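In: what's the 3D shape of this:
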Amino acid sequence: MSARRRIDILEGQAALSAWLNGESSRPVTAMAVRYTLEELAARAPGNSVEVRVPPFGVTQCIAGPRHTRGTPPNVVECDAGTWLALVSGGTSWADAVGRGLVAASGLRADLSAELPF
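Out: Below you'll find the predicted structure:
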């Protein structure tokens, strides 16, 4: 089953493009983050990794064992700027993790194969 979209794809792409062009307002950033989280879930469906970009959104992705209660065993968390840089190719997974910009825990919490889009 594919992920359910809440963000219109064209609106999401427009927000990501605006963010990449320097627009950093909260509504644009929120739309870009939520759109890219939905895009990740669509490209890598599953429930084994939880990706958190507070305060804007969270998604589950990557095929594997499903998590049902408590803290997920595979969690990725970062701020909005880091997330959008990762999905757009502005920074690499290895660089972001190495600089401590991404907290990734669990065996499946490496998103380098999924990013950038």
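
In: rest of the way, CA atoms for contacts and neighbours
Out: Noted.

In: Would you map the strands across the protein?
Out: In the chain, the segments counted as strands under DSSP state E are 49-53, 57-61, 75-78, 102-105.

In: Next, count neighbours for residue 60.
Out: 24 (other Cα atoms under 10 Å).

In: One more sequence to fold, the one below, so I can look at both together:
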Amino acid sequence: MPCLTGSSLPRAGVVRPSAGSYRPVVSSPHAYSDVVSAALTALDEGRTPERPVLREAVRTLLAALAERAPGRSVEVRVPPYGAVQCVTGPRHTRGTPPNVVEMDPATWLAVATGRLGWAEAVTEGRVRVSGIRADLSAYLPI
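Out: Sure, this is the predicted structure:
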């Protein structure tokens, strides 16, 4: 008797899912999600957010930046929580990228949400930039 497991014929009583993504439905990261709001509230109150909350807030906003400015020519680093490559242009593949933006988590939250202007953060030295493409002002606030 032949095995029918590889058959393209539908079996009785089996409902096939419609064509589409195999991934479950997950809401996209939103700039003002609960975790971002919790981190901003803690910072506004003069407290340091709990480490997991701060980490997820930073990563949520980095993902939103990567979505808003797709590409791989600028690396945005927020140590120790995350880094993304974004902005269209020449792709970086090895070694230290020519266009780097780096800042601490609190500064990233402030800049990404519009509480601190990009130019002001760079002028104050809260954001370290290198390279000709490292100006993110066109993509911020998220």
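
In: just to revisit the earlier point, with distance to residue 69 of structure 1 as extra columns, can I get the strands of structure 1 in CSV?
Out: Below are these laid out as CSV (distance: least, Cα to Cα, whole Å):
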stretch, distance to residue 69 of structure 1
strand 49-53, 12
strand 57-61, 13
strand 75-78, 14
strand 102-105, 17
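
In: hey, which of those strands is tucked in deepest?
Out: Counting by mean count of other Cα atoms under 10 Å, strand 49-53 has the highest mean neighbour count of the strands of structure 1, with a mean of 23.

In: mind checking how far the aligned partner of residue 83 of structure 1 in structure 2 is from residue 101 of structure 2?
Out: For residue 83 of structure 1, the aligned position in structure 2 is occupied by residue 108, per TM-score structural alignment. Separation of residue 108 of structure 2 from residue 101 of structure 2 (Cα to Cα, to the nearest Å) stands at 10 Å.

In: still on that earlier bit, the match of residue 83 of structure 1: what's it in contact with?
Out: Listed by Cα atoms under 8 Å, 6 or more residues apart in numbering, the contact set of residue 108 of structure 2 reads 58, 78.

In: Roughly how far does it sit from residue 27 of structure 2?
Out: From residue 108 of structure 2 to residue 27 of structure 2 the distance is 22 Å (Cα to Cα).

In: Give me the buried positions along stretch 21-35 of structure 1.
Out: Buried residues in stretch 21-35 of structure 1, counting neighbours by 16 or more other Cα atoms under 10 Å, are found at 28-35.

In: What distance do you get for the aligned residue in structure 1 for residue 42 of structure 2 to residue 42 of structure 1?
Out: For residue 42 of structure 2, the aligned position in structure 1 is residue 22, judged by TM-score structural alignment. Noted for residue 22 of structure 1: a distance of 26 Å to residue 42 of structure 1, by Cα to Cα.

In: With residue 95 of structure 1 instead?
Out: Distance from residue 95 of structure 1 to residue 42 of structure 1, by Cα to Cα: 25 Å.

In: my guess is residue 12 of structure 1 meets residue 30, correct?
Out: No. Here residue 12 of structure 1 does not reach residue 30: they are 9.7 Å apart, not a contact under Cα atoms under 8 Å.

In: any idea how far the match of residue 83 of structure 1 lies from residue 66 of structure 2?
Out: Applying Cα to Cα to residue 108 of structure 2 and residue 66 of structure 2 gives a distance of 14 Å.

In: Find residues that contact each of those two.
Out: When contacts are counted by Cα under 8 Å, 6+ apart, the set common to residue 108 of structure 2 and residue 66 is empty.

In: Give the equivalent position in structure 2 for residue 96 of structure 1.
Out: By TM-score structural alignment, residue 96 of structure 1 lines up with residue 121.
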